[in-house]
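Pasting the sequence and the predicted coordinates here, then a few questions.
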Amino acid sequence: MPSLDALFEAAKAIQDKAYAPYSRFKVGAAIATPDGRVFTGCNVENAAYPVGSCAEAGAISAMVAAGESRITQIVVMGEGEALVTPCGGCRQRIREFAAPDTPIHIAGPEGIRKSFTLDELLPFSFGPDNLAAR
């Protein structure tokens, strides 16, 4: 299992590669899987604003493309002083592959600022288990 420091460094490295010419707000994400693999993603903006993609979505896509399907922890790194937590859409994307107690660490350039569980960020969520109960 990768250390939290290793996930932090992976998120920091990918954040620098973000394509954010409009907002100039770069975000990086690093996720770990049960077998210890790390997948990263960065935000990619587009002149047609709604078609950009979030860092978390990119990392999840890379994970799925590699044949993985479970997230054990995540680091999301943003700029500025405020906590940069996953947007609502990314919280739901994370929910598809993570358990309610999965740690989501929010970081800035200086380190981890705050940690949450998925359930804290997306309480009473709808996920794959809801469909299995039908």
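In hand now; what should we look at? Residues are numbered from 1 along each chain as shown.

CA only for contacts and neighbour counts going forward, please
Fine.

Strands along this structure, start to end?
28-32, 38-42, 73-77, 103-108, 111-117 (DSSP state E).

who does the second one touch, helix- and strand-wise?
Under the contact criterion of 3 or more C-alpha pairs under 8 Å, 6 or more residues apart in numbering; DSSP states H and E, strand 38-42 touches helix 4-15, strand 28-32, helix 55-65.

try this one side by side with the last:
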Amino acid sequence: MEITAEQQQELIRQAKDAYIKAYAPYSHYPVGAATLWSSGKIFAGCNVENASYGLTVCAERNSIFQAVSQGERRLKAVAIAVPAEHFPSPCGACRQVLREFAEDCLVILVNGQGKTRLTRLKTLLPDSFGPEFL
């Protein structure tokens, strides 16, 4: 499922807006994510850290869980943005949660200089395990 240039730009905008809202007092690494679903709706989320580190929620999962709670099930694309100079990359847990809702999708990585790097979920998580195996 491909997306339009306008959808890509809106995903990037919402992911950047989301990292401003991040709660990252421990890592000081704010992250924003925006997910586009087959319905055309976009949901944004930020990372929310916790003093008990294992309870921290990444921006990608925050965005996905919000969308799923609103009935979404088919992910088309995700943008992940950080204010840092380097490009972000979803952690292993987030890659697996993305995979739950898309066998493959566009992944847009955005750094603090506004540069973008495009990749695919299948590239980030090759030979993945998904719900169709159960």
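Received it, and whenever you're ready, just let me know what you need. Please read all numbers here as calculations on a predicted model, not as lab measurements.

returning to that earlier point: who wins for proximity to residue 124 of the first structure among the strands of the first structure?
strand 111-117 (12.6 Å; C-alpha to C-alpha).

tell me the average deviation of that closest one from the second structure after fitting.
Following the fit onto the second structure, the mean deviation recorded for strand 111-117 of the first structure is 1.8 Å by mean C-alpha distance after the TM-score superposition for the first structure.

Now do that strand: everything it contacts.
8, 83, 100, 101, 102, 103, 104, 105, 106, 107 (C-alpha atoms under 8 Å, 6 or more residues apart in numbering).

What residue in the first structure is paired with residue 44 of the second structure?
Aligned by TM-score structural alignment, residue 44 of the second structure pairs with residue 40 of the first structure.

Give me the residue at the spatial middle of the second structure.
Centroid-nearest residue in the second structure: residue 60, 3.5 Å away (criterion: C-alpha atoms, centre = their mean).

Isn't that residue up against residue 80?
Yes. The pair residue 60 of the second structure / residue 80 is scored as a contact, 7.3 Å apart, by C-alpha atoms under 8 Å.

what does residue 89 of the first structure align to in the second structure?
Checking TM-score structural alignment: residue 89 of the first structure goes with residue 93.

residues near that match, how many?
12 (other C-alpha atoms under 10 Å).

Same question for the one 4 residues further on.
A count of neighbours around residue 97 of the second structure, defined by other C-alpha under 10 Å, yields 15.

what does residue 44 of the second structure give?
Count around residue 44 of the second structure with other C-alpha under 10 Å applied: 28.

For it, which residues are in contact?
14, 15, 18, 32, 33, 34, 35, 62, 63.

Neighbour-wise, which one of the residues you listed leads?
residue 33 (34 neighbours).

That one and residue 22 touch, don't they?
No. Between residue 33 of the second structure and residue 22 there is no contact under C-alpha under 8 Å: 10.3 Å.

Now do the shared contacts for those two.
Joint contacts of residue 33 of the second structure and residue 22 (C-alpha under 8 Å, 6+ apart) are residue 46.

right, and the helices and strands packed on strand 38-42 of the first structure - which one's nearest residue 71 of the first structure?
Closest among those, using C-alpha to C-alpha: strand 28-32, at 5.8 Å.

Following superposition onto the second structure, what is the mean distance for the closest one?
With mean C-alpha distance after the TM-score superposition for the first structure, strand 28-32 of the first structure averages 0.2 Å from its match.

contacts for that strand?
1-2, 7-8, 10-16, 18, 38-43, 55-56, 59-60, 71-78.

Could you give me the ChimeraX selection string for whichever of these are buried?
In ChimeraX syntax, the buried subset of the contacts of strand 28-32 of the first structure is picked out as below (16 or more other C-alpha atoms under 10 Å):
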select :7,8,10,11,12,13,14,15,18,38,39,40,41,42,43,55,56,59,60,71,72,73,74,75,76,77,78
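
How about the aligned residue in the first structure for residue 34 of the second structure, nearest residue that isn't a chain neighbour?
By TM-score structural alignment, residue 34 of the second structure lines up with residue 30 in the first structure. Spatially, and ignoring its direct neighbours in sequence, residue 30 of the first structure is nearest to residue 40 (4.3 Å; C-alpha to C-alpha, 6 or more residues apart in numbering).
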